[in-house]
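Visitor: Sequence first, then the predicted structure, then my questions.
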Amino acid sequence: MSDAAQAIFLSWSPPPWLTLSVALTAIVYLRGWLEIGKTRPQQFDLLRLASFYSGLAVLWLAIASPMDGFADVLLSAHMIEHLLLMSVVPPLLLYGLPVVPLLRGLPVVLRRNLIGPLLRLTFLRRFLHWLTRPVVAWFAMNISFLAWHIPSAYNFALEHENWHAVEHICFLGTSILFWWCIIRPWPSEAKRLNWGILLYLVSADVVNTILSAFLSFCDRPVYSFYLTHPNPFQVEPLEDQVLGAVIMWVLGSLAFLLPAVILALHLVRGDRSNRA
């Protein structure tokens, strides 16, 4: 292990509030999963539990482990962190069908006196339905993605830890909305998939590709933070930028295009069965 990597590991300590939040979420989900599993054992099997817990583990790994220290000094590591938050964590969490287990796992007093009355508010229900409309979710994720990669915003987030946390919340929250429209976890209203879902995924990949290509082929470092702060790994900022862009381009595109291919095959089979 290099001295720089060793220094990052030695200076790392688990953030208490985030670690506690992840642990409490895991406990609440497990409590609700066990409860609802009594009546819906096939729907809430071990695979759902493993998926949700994997999502929490990857979330913690991305922003609470020593990886976050590497992301502070290497753009390429920062891009991996963003990919995990936007393309790995949300599908894993949503496949765990988290809505009902998280509600059922809360203390009864909290459900009856706070959560229940809130969820019965008409304006809140309408707002949540609006947020999960595909057009809204698509624009929310892609605008957040592009806005935080504007050089001034990107540099500002790295310079200010609290705003860096806001950036992560934006990426995670809007990406959950984006993937919600594809997975639609129960008890969300199931909608029959159509060919528009491919446009939804491919157009998001186009946005990712445009930004990745710009960073790849730009002949200068875009983010001044990496010029004004020492790099303990002695990596040239432009080389690091190209590596980060390639990671975002290749892995980010796979995150959109693989589901698109799978869904296209599913739709083709459906069309054939309808014609038979």
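Guide: Thanks, I have the structure now.

Visitor: only C-alpha atoms for contact and neighbour calcs from this point on.
Guide: Noted.

Visitor: In contact with residue 235, which residues?
Guide: Contacts for residue 235 (Cα atoms under 8 Å, 6 or more residues apart in numbering) come out as none.

Visitor: can you do 10 Å?
Guide: Counting by Cα atoms under 10 Å, 6 or more residues apart in numbering, residue 235 touches 73-74, 241.

Visitor: Repeat that for residue 216.
Guide: Residues near residue 216 by Cα under 10 Å, 6+ apart: 210, 238-246, 248-249.

Visitor: where along the stretch 1-150 of the chain do the helices fall?
Guide: 3-11, 16-36, 46-63, 67-71, 75-83, 89-95, 99-105, 108-110, 116-119, 122-131, 134-147 (DSSP state H, counting those that start in this stretch).

Visitor: Next, report how far the shortest one is displaced from the centre of its chain.
Guide: So that's helix 108-110. Its chain's average C-alpha position is 29 Å from that of helix 108-110, according to Cα atoms, centre = their mean, to the nearest Å.

Visitor: Check which helices and strands it sits against.
Guide: On a contact count with 3 or more Cα pairs under 10 Å, 6 or more residues apart in numbering; DSSP states H and E, helix 108-110 meets no helix or strand.

Visitor: Comparison target, given below:
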Amino acid sequence: MGIEAMGIQAMNGLSEATFWRALAAAGIFLVGLVYVRGWRRLQAFHDEPPPRTAPASVRSFTLFIAGLALLAVAFVSPLGYLATQYFSARIIQHMLLVASIPSLLMLSNPLPALLHGLPERNRVALLARWNDGPPGPGRRFLRWVTAPGVTLLAFLCICWFWYDPLVHAATLRFGFVHALELLSLLTVGLLNWWHITAAWPHVHGRMAPIVRILYAFISVWPVKVVGLILLFLADSPYPYPQTFQFSGLDIDDAVFGAMIAWIVSGLAYAVAAVGLVNEWLAREVDKPALPEANWATDEAMIAPHIKRRP
């Protein structure tokens, strides 16, 4: 390939990358604008500072903006380009999209603010369509596809799908496939954290605490298992154009990416599982004690299967 042909190919690749970055930046800015507008409107419903967990609280605002900032890091910053050159950068990008970003966004309970950030006519029409519209096939399908079990299965399958060597190679070759990969991972990550955080709307009701804990624990493993498998392979199955080698160590880009996937990935889900356990135990401790008259009786004190003699 001549120098001129290589220059044209590089310009085409740069143009495609610039297009996707500009599109992502515009989308992030628009979502942020709608959210800030809705968040300010929600504050009008509170005479005093809103509760810490309310969608109009400063905590919710901080979490959502932090999530958008990390989304910009994943899509718009140099990490987006490095993820097409180095496997370890792609792993970091995936971890942001399935764990860090959706956890911050969903912990802010963002949908009320996003709805109130829309023009009044659109917001009223959306709420009326959802609340008063007939339960047609579209709504039934939406309820089914966002059910906790279906969402968790989709999360596991999509995470593993993009690590198939042939599919992964396509993400390195075609920009639109890479964009589809990132959007699908972000989508299933948001749905997963929607159930874990019990954010509004509660379409399927709130899961029992033990179910939410199990849900978060299972979500720890998709990327982590990939990293463990790659650590035992002699050669990486992913043909990234660039690599690096740590001086004095037998650790290159592929091994370093596998180490990150095995050691670090799933940390946000593990922290969420621990937090849910603490929340569950705290609720049990805070339950009011039974009156002594309900349990301090002669019959209650008798050992099981032992009857009192007449």
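Guide: Done, it's in. Computed from a predicted structure; not experimentally measured.

Visitor: Give me the neighbour count for the alignment partner in structure 2 of residue 64 of structure 1.
Guide: Here residue 64 of structure 1 is matched to residue 76 in structure 2, going by TM-score structural alignment. If you count neighbours by other Cα atoms under 10 Å, residue 76 of structure 2 ends up with 21.

Visitor: just checking, residue 76 of structure 2 touches residue 29?
Guide: No: applying Cα atoms under 10 Å as the test, residue 76 of structure 2 and residue 29 come out as separate, 11.5 Å apart.

Visitor: Now do the same contact list for the residue sitting nearest the centre point of structure 1.
Guide: Most central in structure 1 under Cα atoms, centre = their mean is residue 86, positioned 2.9 Å from the mean C-alpha point. Going by Cα under 10 Å, 6+ apart, residue 86 of structure 1 touches 59, 80, 141, 145, 168, 170-176, 178-179, 252, 255.

Visitor: What distance do you get for the nearest residue to it once chain neighbours are set aside to residue 121 of structure 1?
Guide: Excluding the flanking residues, the one nearest residue 86 of structure 1 by Cα to Cα, 6 or more residues apart in numbering is residue 175, at 5.3 Å. Residue 175 of structure 1 sits 25 Å away from residue 121 of structure 1, taking Cα to Cα, to the nearest Å as the criterion.

Visitor: Can you tell me what sits against stretch 252-268 of structure 1?
Guide: 79-80, 82-84, 86-88, 182, 193-195, 197-209, 212, 245-248, 251, 269-271, 273-274.

Visitor: are any of those buried, and which?
Guide: The neighbour-count test (16 or more other Cα atoms under 10 Å) marks 79-80, 82-84, 86-88, 182, 197-198, 200-202, 204-205, 208-209, 212, 245-248 as buried among the contacts of stretch 252-268 of structure 1.

Visitor: In strands, which of these fall?
Guide: Using DSSP state E, no member of these sits in strands.

Visitor: Neighbours of residue 293 of structure 2, how many?
Guide: By the criterion of other Cα under 10 Å, residue 293 of structure 2 has 7 neighbours.

Visitor: ok so, going back, looking at residue 175 and residue 121 of structure 1, which is more packed in?
Guide: Using other Cα under 10 Å, the more surrounded residue of residue 175 of structure 1 and residue 121 is residue 175, with 25 against 10.

Visitor: Which residue in structure 2 aligns with that one?
Guide: In structure 2, the residue paired with residue 175 of structure 1 according to TM-score structural alignment is residue 189.

Visitor: mind listing what its match touches?
Guide: 95-103, 106, 151-152, 154-155, 159, 183, 219.

Visitor: swap in residue 235 of structure 2?
Guide: Taking Cα under 10 Å, 6+ apart, we find residue 235 of structure 2 in contact with 254-255.

Visitor: And it? What does it align with in structure 1?
Guide: Under the alignment (TM-score structural alignment), residue 235 of structure 2 maps onto residue 220 of structure 1.

Visitor: From residue 226 of structure 1, how far out is that match?
Guide: 12 Å.

Visitor: same question, residue 274 of structure 1
Guide: Relative to residue 226 of structure 1, residue 274 of structure 1 is positioned 56 Å away (Cα to Cα).

Visitor: again with residue 191 of structure 1
Guide: Separation of residue 191 of structure 1 from residue 226 of structure 1 (Cα to Cα): 45 Å.

Visitor: quick one: which of these two has more around it?
Guide: Neighbour count, other Cα under 10 Å: between residue 191 of structure 1 and residue 226, residue 226 has more, with 21 against 10.

Visitor: tell me, how many neighbours does the closest residue to that one other than its chain neighbours end up with?
Guide: Closest residue in space to residue 226 of structure 1, ignoring its immediate chain neighbours: residue 237 at 6.2 Å, by Cα to Cα, 6+ apart. Residue 237 of structure 1 has 22 neighbouring residues, counting by other Cα under 10 Å.
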